Every structure is written in C-alpha cells, then in structure tokens.
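Undergrad: Would you be able to build a 3D model of this:
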Amino acid sequence: MSLKNILKGTGVAIVTPFKKDFSIDYEALENVINYQIDNGINYIVTLGTTGETPTISVEEQKEIILFTYEKINERVPVVVGIGGNNTQNVIEHLQSYPLDEAVAVLSASPYYSKPSQEGLYQHYKAIASVSPKPILVYNVPARTGKSIDASTVVRLAKEVKNIAGIKEASGDFAQFVKIINNVPEDFLVTSGDDNLIIPQIAIGMQGVISVMGNAYPKEISTVVNLALENKFAEANAAYKDLVEACELMFNENNPAGVKAFMHEKGLLENVLRLPLVALSESNHQKIKNYLKK
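TA: I've put the predicted structure just below:
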C-alpha cells in the first residue's frame, strides 16, 4: 500500500511538552498522544518542527521516538521528522535513529543556506538513498527561506525511488496545481497549512499535517473528512468556528500559540525552550477569552 493511502486524512505534528525545569514531560506527551488518537486523527508526526526539534538533543530525540512508538502501540501510523541544513548530519540521523516502526520520514528542506534547485534536488536524493523509510519532502519557505520549485518536486517524485510525497506549505496554489498534475499517481501530496485545508483538498491534496490538531484534533479531523468526501459546504461550516482560533494560534509564533491553547485545555505546562518563549500575556488573554466564548 502506498503512503498516499496510509497517510490520507489528518496527521498531527505533535508538540513536545516540557516541565517547568525544561526537561521533557513524558506524562504530558502520553496524554497528548492519547488525546489525538481518541479524537480521530489518522496518524502522528513526532519530532516535526512544531515539536521544537532544534532544541532537543539527539539522545532526547531517540527517547521521544521510542516512547511515541510504545504509547501509540500501532493504533495509528507514525511519521518521524528528520531534517536540517547539513546533509551529512541528516544522513547520519537516518542511519542511527530507531525508525523500524515508522512508516515514513518527514524532512524539511534545508533552512538558511538557500540552496539552488539543483542543491535541493541533490540533498533529497542523497538522504533518500540511505533512508530506511520513504521520505516526505517538506516545503515551508516562510521558515526555510527557499521554496522548492514544483519542477524540482516533480523531478524528485519521478527520478528518486524513495521520495514518496510532500507536505506543501508554500501557500502558492499555482505550485500546488503543478505538483498535483505532474507527480506519479501514488505520490502523496498533503497540506501543511491549517488555514488552507479545504481549498487544498478541493484541488486534489490528500489531507493535512496539522498544528491546530494538537488542540483541536476532533474538529480538524471532521473538516478534513468532510472535504475528502467532497462535502465542501459542510466542511466550510465546520471550519467556521476554527477561523478565529487559527488566527490566535499563529499570531505570534508556532508552537507558542498552540501550546497556550493546550495549556488552557489542561494538556501540558505552558513551557518552551529558548529561543522560543511562551505567548505574550495580552495574546494569551485573547485565547482565554476565545475559549470562554
């Protein structure tokens, strides 16, 4: 079965809960995992950038992966995030991390370096050649500083056997259409933008890897499922109440916004590792006011 079927629907890039002393809060992590699965999400992405991965040591990352497998216990598929702007370093992680129970690896494109399109192609070709699991390309130019062109994505999809899909968060619908229309039939194309899920599914994407799902797994899953059933009026109606939450969640940074929501829901301590800090008091109050409504 292709990843296009295995990872159809709602994936959630889960946060990493921390205690007040900044150590990993495994009890809260278990609660977050169960909250996702109990509320109907289709798969979990661990160690995505929403999980504050750049601040988590290699040893901690390996522990989180194993803990996640154990607590999920095969209830839903697991995708592991492994990316970076040092290709050799990514290769070493792919070769040494415990990936046996993962269905795929989500790998954000190299940040800051701003490689050429050929450099991006060669980066993904190199990591795919050693990865024990299929690679999902992650295009998020607002964070990396460089977009992966549709032509490069199509080239990777057609020429590199172990590149199996893409999480697209460029916000460029012309790019989305070019990718969807030109990649092989079994290539997964999924959304990376919570605020664009419905139109992206309407043009042919298979679902979303969500941030909002951390706090609203049932609601996001409902929207995605309705859209995948071509019930777009119902999907829009279901999403209407989430519009303000989405704005509040992303108005400062991610994951400070979603962690504030989750803290108010009793899922975790409102703690982030530097350079990220908790949401400003004024914006946190707006979230409290929204939740009271």
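Undergrad: can we go C-alpha only for contacts and neighbour counts from here?
TA: Noted.
Undergrad: For the nearest residue to Leu226 once chain neighbours are set aside, identify the helix or strand it belongs to.
TA: Setting aside the residues directly before and after it, Leu226 is nearest to Ala235 in space (C-alpha to C-alpha, 6 or more residues apart in numbering), at 5.2 Å. Per DSSP states H and E: Ala235 is located in helix 232-240.
Undergrad: residue ranges of the helices in this structure, please?
TA: 3-6, 26-38, 58-72, 87-96, 117-130, 141-144, 150-159, 173-182, 197-202, 217-228, 232-240, 243-250, 256-264, 281-292 (DSSP state H).
Undergrad: now those helices in TSV, with distance to Asn270?
TA: Below are the helices of the chain laid out as TSV (distance: least, C-alpha to C-alpha, whole Å):
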stretch	distance to Asn270
helix 3-6	33
helix 26-38	11
helix 58-72	19
helix 87-96	29
helix 117-130	35
helix 141-144	23
helix 150-159	37
helix 173-182	35
helix 197-202	27
helix 217-228	19
helix 232-240	26
helix 243-250	14
helix 256-264	6
helix 281-292	10
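Undergrad: mind checking how far Ala126 is from Leu94?
TA: Per C-alpha to C-alpha, to the nearest Å, Ala126 is found 11 Å from Leu94.
Undergrad: Please give the structure of this sequence too, so both can be compared:
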Amino acid sequence: MATPPPDGIYVPVPTFFSSFDKSAYKQPLDIPAQTEHTLFLASAGVKGLILCGSTGEAVHLSLGERVELISSQKKALVEKGYDNVVIMAGTASQNIDETVGVIRESKNAGASYALVLTPSYFAGAGGYSEEGMRSWYMAVADNSELPVLVYNYPAVTNNLQLSLSLMKHLSTHPNIVGCKLSHGNMSHHLILSSSPDIPHEKFRVFTGLGQQLLPLLLSGPGAAGAIDGTAAYFPKTLIRIHALSKKIAAANGNVSAEEWKEVHALQCAFSEVEEWVVKFGTIGIKEAVRKVLGISVGQEGGRLPFCESHVGKEWEKFKPVFEAVQEYENKL
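TA: Next up, the predicted model:
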C-alpha cells in the first residue's frame, strides 16, 4: 500500500516565463526565476511543491516542458540540501494513457506524488456518470507509478463536483493516498476527514484554500493541511496556522487563550489576503510574487491567452491586507 505525503503546507507554484518569443510563438520557461522561488519556499519550511498543476498552467505546457520544470527544480532542491521537500506533479489530462504517461515521466524527473485532476471535457454535455468517473480514476491508480491524490477543482473542470460516495470509494484504493479539495464546501471537507468509511491513516485530506485551514484541521483525523496559492509568497503564516491548529486539535482545544487568539488573528488576516487569489487566480499569484518577493515573473506573467495588465491596476485596493500579513510574516 502506498504511503501518503506528510501532513503540512504545500505550494502550487506558478510557472515562470520569459518575455514573448515571436519565433517560438510563446513565452519560454524562466528556470532561474523558478529556482529562485523554489529555494525561497524550501527555506521557509514548506513540506512540498506542486509543479505543473492548475496554478502552474499545466494546460499551457508541453510534456517536455513539464519534465524540464520538475527535473530542474528537483536538482536545485537536492543541491541546496532540501531533498526532503516533496514534489507533486499535476497531470491535467483527459485520457487514461496520457495521464499514466505524464505520471511516468514526472516520476523519472523527480516527482514523488501525482495530483490527478478530474477529466471534465464532456461534463457540461451530460456525458459522465459516477460509475465512469470511478472506473477512470481506478484505472489511473492501477497503472500509476506514483501514489495518486484526487484533485477536485470544479472551477476548472466544467463545474464537475465529485460526490462523497465516489470519494469514499476511491479512498480505499491502495494507490490513492489523498485528495485536494479546491472548493468551498466545508461539509465535504469535514465528512472526508471524519467518516468511518475512509481509512484516514492512508487517505489524507488537503484543502486547496488556505482560508479553510483552521476549520479543516479541527474537523477530523484525516485532515492533513493545505495546498494553497497564497503560500507562494506568505508561506510562514500558513505554516504557523497549521502548527497551532494541529496543537489545538491534539489537545482537544485545551490550549492557552493566547494561542487561540493568535490562530484566530492569523487565520482572519490570511483569509482576507486570500481574496486576491479568489479574484485573480493564477495571474494574481504571479503579480503578488513579483510585488511581495521581488522575483521577476516576465512582462506577460502567464502564457497567452493569460494577460495580467488588469491585475496591477487593482494592487492598491488590496495593499492594506497584504501589509497586515506581511507584518506577521516578518515576525515569523
């Protein structure tokens, strides 16, 4: 039976690009900027990175570019003594053969886990059933060379929401070790973290929304942590929320008033700054990496058709909430 990833904070990192190259009709990868960001996150103490996920614009990358990203970042982590930082690879493919192939290449490049996004092309046309989706995931897990985490993100999968009955069934597969839930349904988080029908020791629940971390970690034994975009520039704050929340859960809430006050203040501030990502998504994360960390993300930010020109104009409106979390981050 496969081993789940360690509990903690993981970052779905954006993919950094250089300026548009007319001869190639695209923005080339910017490996130096990618490595600078990777090492910043590793030094802050995150448990792992998700490369080539939704935030990493996997759908805008070739397989060769995905392999280059993973191998280059794995090499940088090992060279700097951060070989304990876990790499999860996104798949974002619609068919089983391609998904399994992407996982194989990702493993060879240095990934330890596969974050498998739900296939969804025909979801809006009524083409999927729970039985079909279950069989798809089971086939991927049967043939995957890496342990699998189910990635439920309705916003990028034609609003396809995986049912609780399906998730419970998938949790029993020996090669499926957890899930990332990128939706606002806390009831599903709680049930999947607490249900007696799920083997919590090997199926771990990660929220994709850092604003839900405190309630998730207090919800049940299967709660593991967060895979969160705002942690791309404020990792220490979310790591601190995780540590306090785990301590509170282990003590059945019997901790000092000061610790309760701190975790509530941190979660509130972090949730407010998350509204930036709620509004601007991947491009917003890149803009914040540029503004907060001073790392160049290229003039265009994301790959076309992404365009970040509208994002910078909104920065001043959000600046106070960024400054509030930055104060916490500096203290940590």
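Undergrad: What residue in structure 2 is paired with the residue nearest to Leu226 of structure 1?
TA: The alignment partner of Ala235 of structure 1 in structure 2, by TM-score structural alignment, is Val263.
Undergrad: burial count for its match?
TA: 21 (other C-alpha atoms under 10 Å).
Undergrad: Wait, it touches Lys246, no?
TA: No. Counting by C-alpha atoms under 8 Å, Val263 of structure 2 does not reach Lys246; the two are 10.8 Å apart.
Undergrad: Run a quick neighbour tally on Ser107 of structure 1.
TA: Applying other C-alpha under 10 Å, I find that Ser107 of structure 1 has 23 neighbouring residues.
Undergrad: Quick one: residues contacting it.
TA: The contact partners of Ser107 of structure 1, taken as C-alpha atoms under 8 Å, 6 or more residues apart in numbering, are 81-84, 135-138.
Undergrad: do that again at 10 Å, thanks
TA: Counting by C-alpha atoms under 10 Å, 6 or more residues apart in numbering, Ser107 of structure 1 touches 48-49, 80-84, 90, 124, 127, 135-139, 166-167.
Undergrad: again, but for Cys246 of structure 1
TA: 194-195, 211-212, 239, 257-258.
Undergrad: and the two most separated of these?
TA: With C-alpha to C-alpha as the measure, no two of the contacts of Cys246 of structure 1 lie farther apart than Tyr239 and Gly257, at 18.4 Å.
Undergrad: before we move on, the earlier item: separation between the match of Ala235 of structure 1 and Ser62 of structure 2?
TA: Taken as C-alpha to C-alpha, the span from Val263 of structure 2 to Ser62 of structure 2 is 41 Å.
Undergrad: ok, now Ser193 of structure 2?
TA: 35 Å.
Undergrad: Who has more neighbours out of these two?
TA: Ser193 (25 against 10).
Undergrad: re earlier: out of the contacts of Cys246 of structure 1, the closest to Val223 of structure 1 would be?
TA: Tyr239 (6.2 Å).
Undergrad: Any idea how many residues pack against the closest one?
TA: 20.
Undergrad: burial of the closest residue to it other than its chain neighbours, as a residue count?
TA: Closest residue to Tyr239 of structure 1 apart from its sequence neighbours, by C-alpha to C-alpha, 6+ apart: Val223 at 6.2 Å. Neighbourhood size, Val223 of structure 1 [other C-alpha under 10 Å]: 25.
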